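Engineer: below are the sequence and a predicted model; questions follow.
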Amino acid sequence: MQQTPVHPVVEEVTRRVTARSAAARSAYLGRMASARATGPTRAGLGCSNLAHGFAACGGSDKLAVRGLRKPGIAIVSAYNDLLSAHQPMDEYPSWIKEAARSAGGVAQFAGGVPAMCDGITQGRPGMELSLFSREVIAMATGIALSHEMFDGALLLGVCDKIVPGLLAGALAFGHLPAILVPAGPMASGLPNKEKARVRQLFAEGRATREDLLEAESASYHSAGTCTFYGTANSNQLVVEVMGLHLPGATFVHPGTPLRRALTEQAARRIVELTRDYTPLAEVVSEKSVVNGVIALLATGGSTNHTMHLVSIAAAAGIELTWDDFAELSSVVPLLANVYPNGSADINHFHAAGGVQFLIGTLLDAGLLHEDVRTVAGDGLSRYRQEPVLTESGLVWRDVPTQSLDLDVLRPVSDPFAADGGLRMLSGNLGRSVIKVSAVAPGHRIVRAPARVFTTQQEFSDAFRAGELNRDVVVVLRGQGPRANGMPELHGLTPALGVLMDRGYQVALVTDGRMSGASGKIPAAIQLTPEAAAGGPLARIEDGDLVELDAVEGRLEVLVDEAELAARPVRDSAPDEASWTGTGRELFAALRRAVGPADQGASVFGPLTAAHFGAPARV
């Protein structure tokens, strides 16, 4: 099939990313090339080292590891029982070991990584560890792969910070092939729109706690990923478009024969990739990173990825910026209508044609790079196909070339909106991100007096006291990565929605996060520089007129420049004494080391050629 030429803006953004990354990327690839072994990696170990590596193996696996002929596969898993999306992974290692064995390899469980549930920790102190857990996961992945026993890796993870952490850690071992292995979404439960309605009623005191718990448990009701289009499902869609899943693996339900077949095929495929050498470092390239951004924009995905994709790219020696997101957003249309952008859930998206239709229509419009390496083989066109189980086993087939539900998923020729679901704002307060795909056009420009808060509780108290029944820009500062780990602020959404429904102009401005569940409220989030770094946000006072313009991409406090500069900086010093309990004191060093949101909010810092320096033995 002849490919459509790549759109000139996509081509130009990719060219700029490649040019600015040249030194770091070249050094990174050089280090990965030097780390590649010509045979099984463990062949270089001493006898005592190797004996430790197969001491607990049994039967043919022990002979295989000792024999130094078959490729060794690492299983790195984020399984736990708390995350519904990860609970199905309990059975995966045994499936993987058997499938790898049948393909001529040997798989060992190399390490587990932490995986916290943001749904459980929402509004709680533990949420202040959530973003930092990404770095811990990356480091834990590094520890799992550090034994020099493995020639490939299967990375088992789904949610929020977990997939970015697994990828960043594995990219430090980018000379190894790696495949991400998902678990799939739970079946559809209570519609997300109804859940949001009950949440608003509870915020107004018009629904009981029992009413709310009943709605929440009808929404989150079984094993599998939550069905709204938040960070977890954004993770899955983006990494498939980047070629890191098997084609069509993303949104197949757990507990089905097809899910098991795909998991087993991932094990067989990773063994093949150690022979048909396809290292992770070459799958995660400048073009695949740009493809990931485009997939995010085209579906109105999670704002968290304006940080996660930056940090993943940096781990591969690639410098991605918010300007790249903004320029791509101007030409990438919005093609999906999934909650919180619409009423459908991720199962409806999958049934309408899902990732395969999305990739096909974007390729046909020249909005994706086809010429990339993937875990399925060279070329993204392979991802137009979906997996099915037949009497003879797992096969892939072409999907319909038309969406099966135009209310949920559309072609590039008939989008929901002409540009992407994410935009960048800038002005005298700094730079921030806004998700506009769920914001009605009439609410995308707000000019109103500020009301400043430093905690979510202060906001809730003011709302209950009736102090916010007016046009208002809620300013919540001291929520950035340096201040308190940058928690998600979903707890604000129901009350802000109530104020909007009462007819007021309402917006949120914060250096914290709202993430994939950002909804109908215009929210300028991840504002950088944050208040704790002395950013202008720390100089706003109650009553200042603030303008958020998501149409023109502006965020301004309408105060004379000299007056603003002369004001004292408030709420800029992180409160060390209060950042204790729930394990937070263990993360103090990470809070001191973390970088700004537009550089990925990473503790590893912006990576340059110097970081990849001289080749190192891995």
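Structural biologist: Here it is on my side, so go on.

Engineer: C-alpha only now, for contacts and for neighbours.
Structural biologist: Will do.

Engineer: now the strands for the stretch 401-550 of the chain?
Structural biologist: 422-427, 430-435, 445-453, 472-476, 506-510, 523-528, 545-549 (DSSP state E, counting those that start in this stretch).

Engineer: just the strands in the stretch 201-350 of the chain please.
Structural biologist: Using DSSP E, counting those that start in this stretch, strands in the stretch 201-350 of the chain do not occur.

Engineer: now the helices for it?
Structural biologist: For the stretch 201-350 of the chain, the helices defined by DSSP state H, counting those that start in this stretch cover 209-219, 231-241, 257-275, 280-283, 286-299, 305-315, 322-329, 346-351.

Engineer: for the strands of the stretch 401-550 of the chain, give me CSV that also has mean neighbour count.
Structural biologist: Output for the strands of the stretch 401-550 of the chain, formatted as CSV (neighbours: other CA atoms under 10 Å):
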stretch, mean neighbour count
strand 422-427, 22
strand 430-435, 25
strand 445-453, 21
strand 472-476, 25
strand 506-510, 26
strand 523-528, 28
strand 545-549, 22
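
Engineer: export those strands as TSV, with columns for distance to Pro494.
Structural biologist: Formatted as TSV, the strands of the stretch 401-550 of the chain follow (distance: least, CA to CA, whole Å):
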stretch	distance to Pro494
strand 422-427	21
strand 430-435	17
strand 445-453	17
strand 472-476	14
strand 506-510	12
strand 523-528	13
strand 545-549	20
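
Engineer: closest one to Glu148 among these?
Structural biologist: The closest of the strands of the stretch 401-550 of the chain to Glu148 is strand 523-528. By CA to CA, the value is 38.6 Å.

Engineer: got the angle for that closest one vs strand 545-549?
Structural biologist: Interaxial angle, strand 523-528 versus strand 545-549 (axes from the mean of the first three to the mean of the last three CA atoms, to 10 degrees): 100 degrees.

Engineer: tell me how far Gln200 lies from Asp471.
Structural biologist: Distance from Gln200 to Asp471, counting by CA to CA, to the nearest Å: 19 Å.

Engineer: those two: which is more packed in?
Structural biologist: Applying other CA atoms under 10 Å to Gln200 and Asp471 shows that Gln200 carries more neighbours, namely 22 against 18.

Engineer: my read: the more buried one touches Leu492, true?
Structural biologist: No - taking contacts as CA atoms under 8 Å, Gln200 lies outside contact range of Leu492: 10.4 Å.

Engineer: check the spacing between Ile359 and Leu555 real quick.
Structural biologist: Distance, Ile359 to Leu555, using CA to CA: 33 Å.

Engineer: over to Leu82?
Structural biologist: Distance of Leu82 to Leu555, computed by CA to CA: 39 Å.

Engineer: which of those two has more neighbours?
Structural biologist: Leu555 (26 against 13).

Engineer: okay, pairing it with this:
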Amino acid sequence: MMIVNATISSVTDRIIERSKDSRRRYLDLIDEQRDRGVNRPHLACGNFAHGFAAADAEDKATIRSGRATNIGIVTAYNDMLSAHAPYGRYPDQMKIFAREIGATAQVAGGVPAMCDGVTQGLAGMELSLFSRDTIALSTAVALSHGMFEAAALLGICDKIVPGLLIGALRFGHLPTILVPGGPMPTGLPNKEKQRIRQLYAEGKVGKDELLESESASYHSPGTCTFYGTANSNQMMMEVMGLHMPGAAFVNPGTKLRQELTRAAVHRLTEIGWNGNDYRPLGRCVDEKAIVNAAVGLLATGGSTNHAIHLPAIARAAGIVIDWEDLDRLSSTVPLIARVYPNGSGDVNHFQAAGGIGFTIRTLLDSGLLHGDVLTVAGNGEAPLADHAKEPGLDEDRLVWRDPPEASRDETMLRPASDPFQPDGGMRLVRGNLGRATFKTSAVEASRWTIEAPARVFADQDEVLAAFKAGELERDVIVVVRFQGPKANGMPELHKLTPALGVLQDRGFRVALVTDGRMSGASGKVPAAIHVSPEALGGGPLARLRDGDVVRLSADTGELNVLVDAGEWDSRTDASAPPPAIGTGRELFAMFRNGADEAERGASAMLYAMENVA
């Protein structure tokens, strides 16, 4: 077996030691839930009858007998969100697939699935991060009925997969597989979309041209094809071994997509708790699996949102990770993929180049992944190796083949021995302004260090107004504060990307510093994001003033304001804007009030849970 890289091993050991007590409590919990929790054999007749009253005659008899696996489907279906629209027919199909092997499936519940692409820059974006906790709570409600011996999670996008997984991990005694829907086919080339956006920001094209460009990019059912948080989710689930191998990037509406869903349903019955190959979710998601998720994310230049989501997922399984762990991993894990916005091609091109199978194999061969993790489909001494496969059809029968020996397109995907750059492109920067994440993989190395006067804003609309007024035509570090989880739910700030990109293209040295979020689509402008502690409640960003010189450096890991220490300590905090209401934001006040730091996952729900669990 390949020896695991020393840094990977060291970080894993650090996480195991730090998590020792909380992980033990978690495993005790899921063992207790398996043996004495709410489940079908323990239901009273009245409870049980309610649970299968709506089933058809065949399924009712099977469920009632208690002799076959009943799969609880938790679905994020809606037909407004392109990535989740394909799920409309999945439950009916999955029930048929279950009957093929004498099992049953029921829709246990639905979870919300909002689209950041629709709410970007609008009031609804302030609900976005906390929709993850809402999804986790909804998943828990769905699985609380005790009618199921396994779970299938139907979700893809930004907060949806983390939310589903966090909720399901509290039912970690259940074998669980995540079932993706796949990306839409490639539309308008991403660089052309970016060009039109910047022209619109400069006032050189109108709204009709912009809408035409966007509609040609986002054009059909399926996940958006750029490598943002949604597709980073899929990468992480693959390297954690929680998908059927290679399921992530197969397009919707194809025979292969359907056969992968069928295989997931059949597999859940094989790893259920009544058989001899029991694989509960809580045992699959261990410290090594969390490290694997981080490695996959870094190696492919994935979304910085997972600097928040991955700690939250880990906490749900009793595991504690921090940004120093990610920083140390990033120093060792090479960048082997360039998928837009880090490159020119999208996830369909990545898949054609070798995709997930090639990625897992080259990382395993280089000792950068733990091969000995419990997965939903792998076997032997190194189960993850069975996920380094490409799915295909042989006369309509699903088969898995070895990935290509060499990348089919080295502008998209390379072996770990010959990467695009030697590190994973997600760095921790820290100093007297706090701790933050800096994604270097999409930024030219000449821009990794920026020192310039700050211009301080309280929201992104103020930034855009200053841009349009010509007030930012200089070297500048744009600071957008009071955007953290406690302040307003930590919205993404992609509305700023075209304007800042224009300034950079005009030759200015520009950077963004914020306690808000960006994501895998953050693009080419250097940014220190998720600054913790956030400005609201005493974070250092609240003391910044216009004209203060700020030094941001991914080269040295620095985030400092260059102000005399005595003067800095004497300053008072700026006043935060009052909490906004409308668009349901007031309903999420308890999430904001109880949220902890971004580095811990920015979750009020997990913070409260740990005080009772």
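Structural biologist: Noted; the coordinates are in hand. The shown structure was predicted, so the numbers you read here are calculated from the model rather than taken from an experiment.

Engineer: make CSV out of the helices of the stretch 201-350 of the first structure and add mean neighbour count and distance to Pro487 of the first structure.
Structural biologist: Shown next, in CSV, are these (neighbours: other CA atoms under 10 Å; distance: least, CA to CA, whole Å):
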stretch, mean neighbour count, distance to Pro487 of the first structure
helix 209-219, 16, 21
helix 231-241, 26, 14
helix 257-275, 22, 33
helix 280-283, 24, 30
helix 286-299, 27, 21
helix 305-315, 26, 14
helix 322-329, 20, 20
helix 346-351, 21, 25
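
Engineer: got the buried residues for stretch 452-467 of the first structure?
Structural biologist: Neighbour-count burial for stretch 452-467 of the first structure flags Val452, Phe453, Gln456, Phe459, Ser460, Phe463 (criterion: 16 or more other CA atoms under 10 Å).

Engineer: I'd like those as a markdown table, with distance to Ile96 of the first structure appended.
Structural biologist: Output for these, formatted as a markdown table (distance: CA to CA, whole Å):
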| residue | distance to Ile96 of the first structure |
| --- | --- |
| Val452 | 52 |
| Phe453 | 50 |
| Gln456 | 44 |
| Phe459 | 49 |
| Ser460 | 48 |
| Phe463 | 52 |
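
Engineer: and of the residues you listed, the nearest to Ile143 of the first structure?
Structural biologist: For those, the minimum distance to Ile143 of the first structure (CA to CA) is 36.5 Å, reached by Gln456.

Engineer: just tell me what the closest one corresponds to in the second structure.
Structural biologist: Structural alignment (TM-score structural alignment) places Gln456 of the first structure against Gln460 in the second structure.

Engineer: its match and His494 touch, don't they?
Structural biologist: No - between Gln460 of the second structure and His494 there is no contact, the gap being 9.1 Å when judged by CA under 8 Å.

Engineer: quickly list what's touching both of those two.
Structural biologist: Shared contacts of Gln460 of the second structure and His494, defined by CA atoms under 8 Å, 6 or more residues apart in numbering, comprise Gly121.

Engineer: ok, back up a step: now the helices of the stretch 201-350 of the first structure as JSON lines including distance to Asp501 of the first structure?
Structural biologist: Converted to JSON lines, the helices of the stretch 201-350 of the first structure look like this (distance: least, CA to CA, whole Å):
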{"stretch": "helix 209-219", "distance to Asp501 of the first structure": "19"}
{"stretch": "helix 231-241", "distance to Asp501 of the first structure": "26"}
{"stretch": "helix 257-275", "distance to Asp501 of the first structure": "42"}
{"stretch": "helix 280-283", "distance to Asp501 of the first structure": "46"}
{"stretch": "helix 286-299", "distance to Asp501 of the first structure": "26"}
{"stretch": "helix 305-315", "distance to Asp501 of the first structure": "29"}
{"stretch": "helix 322-329", "distance to Asp501 of the first structure": "29"}
{"stretch": "helix 346-351", "distance to Asp501 of the first structure": "26"}
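
Engineer: out of those, the one nearest Thr4 of the first structure is which?
Structural biologist: Minimum separation from Thr4 of the first structure across the helices of the stretch 201-350 of the first structure (CA to CA) falls at helix 286-299, 15.1 Å.

Engineer: list the superposition-based mean deviation of the closest one with respect to the second structure.
Structural biologist: Compared with the second structure after the fit, helix 286-299 of the first structure shows a mean deviation of 0.4 Å (mean CA distance after the TM-score superposition for the first structure).

Engineer: just checking, what packs against that helix?
Structural biologist: Here helix 286-299 of the first structure touches helix 8-20, helix 231-241, helix 305-315, helix 322-329, going by 3 or more CA pairs under 8 Å, 6 or more residues apart in numbering; DSSP states H and E.

Engineer: so what would you say the end-to-end distance of stretch 239-255 of the second structure is?
Structural biologist: 24 Å.

Engineer: kindly report the same for stretch 150-170 of the second structure.
Structural biologist: End-to-end distance for stretch 150-170 of the second structure: 13 Å, by CA to CA.

Engineer: that one corresponds to what range in the first structure?
Structural biologist: Matched against the first structure by TM-score structural alignment, stretch 150-170 of the second structure falls on residues 152-172.

Engineer: tell me which residues of that stretch are tucked away?
Structural biologist: Neighbour-count burial for stretch 152-172 of the first structure, counted by 16+ other CA under 10 Å, picks out 152-172.

Engineer: try stretch 494-513 of the first structure
Structural biologist: Residues of stretch 494-513 of the first structure classed as buried: 494-500, 504-513 (neighbour count, 16+ other CA under 10 Å).

Engineer: same thing with stretch 368-375 of the first structure?
Structural biologist: Neighbour counts over stretch 368-375 of the first structure (16+ other CA under 10 Å) mark Leu368, His369, Glu370, Val372, Arg373, Thr374, Val375 as buried.

Engineer: what does stretch 77-86 of the first structure give?
Structural biologist: By 16+ other CA under 10 Å, the buried positions in stretch 77-86 of the first structure come out as Ser77, Ala78, Tyr79, Asn80, Leu83, Ser84, Ala85, His86.

Engineer: next one: stretch 529-549 of the first structure
Structural biologist: Within stretch 529-549 of the first structure, the residues that count as buried by 16+ other CA under 10 Å are 529-541, 544-549.

Engineer: repeat for stretch 437-444 of the first structure
Structural biologist: Ser437, Ala438, Val439, His443, Arg444.

Engineer: what lines up with the third one in the second structure?
Structural biologist: It refers to Val439 of the first structure. If you follow Val439 of the first structure across to the second structure using TM-score structural alignment, you land on Val443.
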